[in-house]
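Trainee: this one's sequence-less:
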């Protein structure tokens, strides 16, 4: 049995090695009907607290699926804090941005209303579903926290102790993240604006924050979801392989 090929699902229930449990109806339907797993089949189940386990299906009824957790694969390790503040954009593109952000290691996602935002609300249920699916796909153990929609000013006030990096299309193209990233850092917050970028007033507010850092993502104008991926990929590279930069 090759572990990496086993299907993987997230659950918020308590998980204990050598413990039997009944899965909720949504998980039961997915495993029985979508994946077509049978009695005796194995899959992986995880949560953000207890870790990841191999589960074996021991019984299947109309509305329930009974499993036994045979052994633990990984224990949960707390990840470095990486917050994404993203101006809300069109729904399908917002989901693309969230998906990439989860894959690239964000631990908290905060949708933002900015002066140039063309949209004023988000579907939290859809965003959370995207977060869970991306966590399952990317082999992470802890799904990022989804925070309520907020303003840029409130976001800044809530991240006073973080190093704030914001993508600024007016920034000198030489001021890239990899060139001006501080040598010492702890918690990082990234802000990506809407199409058209931040307003002059917002750029002024950002520049006055002592913990903020304006960066260029290059000469090309990027869509919001592309900017999210570009910025987070550079941070991941810098934080995981600093000696090679």
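Mentor: Cool, the structure landed. The model shown is predicted, which means the values in this text are computed figures rather than measured ones. Residues are numbered from 1 along each chain as shown.
Trainee: okay, CA-based contacts and neighbour counts for the rest of this
Mentor: Will do.
Trainee: which residues make contact with the lengthiest helix in the chain from outside it?
Mentor: Secondary structure of the chain read by DSSP state H shows that its longest helix is helix 224-240. Outside of helix 224-240, the residues within contact range by Cα atoms under 8 Å, 6 or more residues apart in numbering are 89, 93-94, 96-97, 100-101, 104-105, 167, 177-178, 190, 192-195, 217, 245.
Trainee: Off-centre distance for that helix?
Mentor: For helix 224-240, the distance from its own C-alpha centre to the chain's C-alpha centre is 12 Å (Cα atoms, centre = their mean, to the nearest Å).
Trainee: Out of the contacts of helix 224-240, list just those in helices.
Mentor: With helices taken from DSSP H, the overlap with these comprises 93-94, 96-97, 100-101, 177-178.
Trainee: and which of these is nearest to residue 12?
Mentor: Each of these was scored against residue 12 by Cα to Cα, and residue 101 proved nearest at 21.3 Å.
Trainee: and here's the other structure:
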């Protein structure tokens, strides 16, 4: 069944107004008609079954009928990725959404090459991925921030899995320690992926000195940033995430 993310509140008999692009998708691509059903979510009120109530020249009006799933959230894991080339960054955002990241932070490191970032485009990619994967929320995409500033304002209680291309403990070994049991592993986490040129020695030294950081290796090969993001999130989910559900 078609799924749409909408920004409006959802409740019994509520009128839901998709965007013009979404309306065109429903009527021109999916060929839905008045009375046809679809699923709608907004990240707050769970997932609802809606029917097409009206088809107008300037859009479609939906009517919410019943909640089919209550709101739920996956584990609190953030992907922090250095700003890389457009195609790689868009791919990483899409896959991070599919893999359950709650937030994606864009990071500027010493070796980050200046890139223009379209947050609206990344938001749209995250929304589409959330619609397709069945999750009930859409990850927030944060403005680029310098790594030093990010670390200076680090959130208390959040662990950082630092993916160090120069070496570290294997992910499954590092996250399999008794101190990171399932119960404690479900706390707040972030995963840091560097730029194509890697972290500078100064950045690596600071990251490894922080008490909340766990330095890990993603294997014997040097991975592209987008590949590293997928690998790291996959291993984290398997070790301490929600893949046991």
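Mentor: Arrived safely. All values derive from a computational prediction rather than experimental measurement.
Trainee: now what about the TM-score between them?
Mentor: The TM-score (TM-score structural alignment, normalised by the length of the first structure) is 0.91; 236 aligned residues with a Cα RMSD of 1.7 Å.
Trainee: Check the first structure and tell me which residue is nearest its centre.
Mentor: Computing the C-alpha centroid of the first structure and ranking residues by Cα atoms, centre = their mean puts residue 102 first, at 2.6 Å.
Trainee: ok, that residue - contacts?
Mentor: Residues 131, 134-135, 138, 143-144 are the ones in contact with residue 102 of the first structure under the rule Cα under 8 Å, 6+ apart.
Trainee: Is residue 169 of the first structure in contact with residue 223, as I believe?
Mentor: No - at 11.1 Å, residue 169 of the first structure and residue 223 do not qualify as touching, with contact defined as Cα atoms under 8 Å.
Trainee: Looking at these two, which is more packed in?
Mentor: Shown here are residue 169 of the first structure and residue 223; by other Cα atoms under 10 Å, residue 169 has more neighbours (20 against 17).
Trainee: Can you tell me the element the more buried one falls in?
Mentor: According to DSSP states H and E, residue 169 of the first structure maps onto no helix or strand at all.
Trainee: Can you list the residue ranges for strands in the first structure?
Mentor: Secondary structure of the first structure (DSSP state E): strands located at 8-10, 20-23, 42-47, 51-60, 65-74, 82-87, 108-113, 145-146, 150-151, 163-167, 188-192, 212-215.
Trainee: Give me the range in the second structure that the first one lines up against.
Mentor: Following TM-score structural alignment, the aligned partner range for strand 8-10 of the first structure in the second structure is 3-5.
Trainee: For whichever residue in the second structure pairs up with residue 50 of the first structure, list the residues it contacts.
Mentor: Taking TM-score structural alignment, the alignment pairs residue 50 of the first structure with residue 45 from the second structure. With contacts defined as Cα under 8 Å, 6+ apart, the neighbours of residue 45 of the second structure are 9-11, 70-71.
Trainee: go again using 7 Å as the cut-off
Mentor: With contact set as Cα atoms under 7 Å, 6 or more residues apart in numbering, residue 45 of the second structure has these partners: 10, 70-71.
Trainee: Over to residue 243 of the second structure?
Mentor: With contacts defined as Cα under 7 Å, 6+ apart, the neighbours of residue 243 of the second structure are residue 237.
Trainee: Distance check, it against residue 234 of the second structure.
Mentor: Look at residue 243 of the second structure and residue 234 of the second structure: by Cα to Cα, to the nearest Å, they are 9 Å apart.
Trainee: Repeat that for residue 130 of the second structure.
Mentor: From residue 130 of the second structure across to residue 234 of the second structure, the span is 17 Å (Cα to Cα).
Trainee: counterpart of stretch 20-35 of the first structure in the second structure, which residues?
Mentor: Counting by TM-score structural alignment, stretch 20-35 of the first structure corresponds to 15-30 in the second structure.
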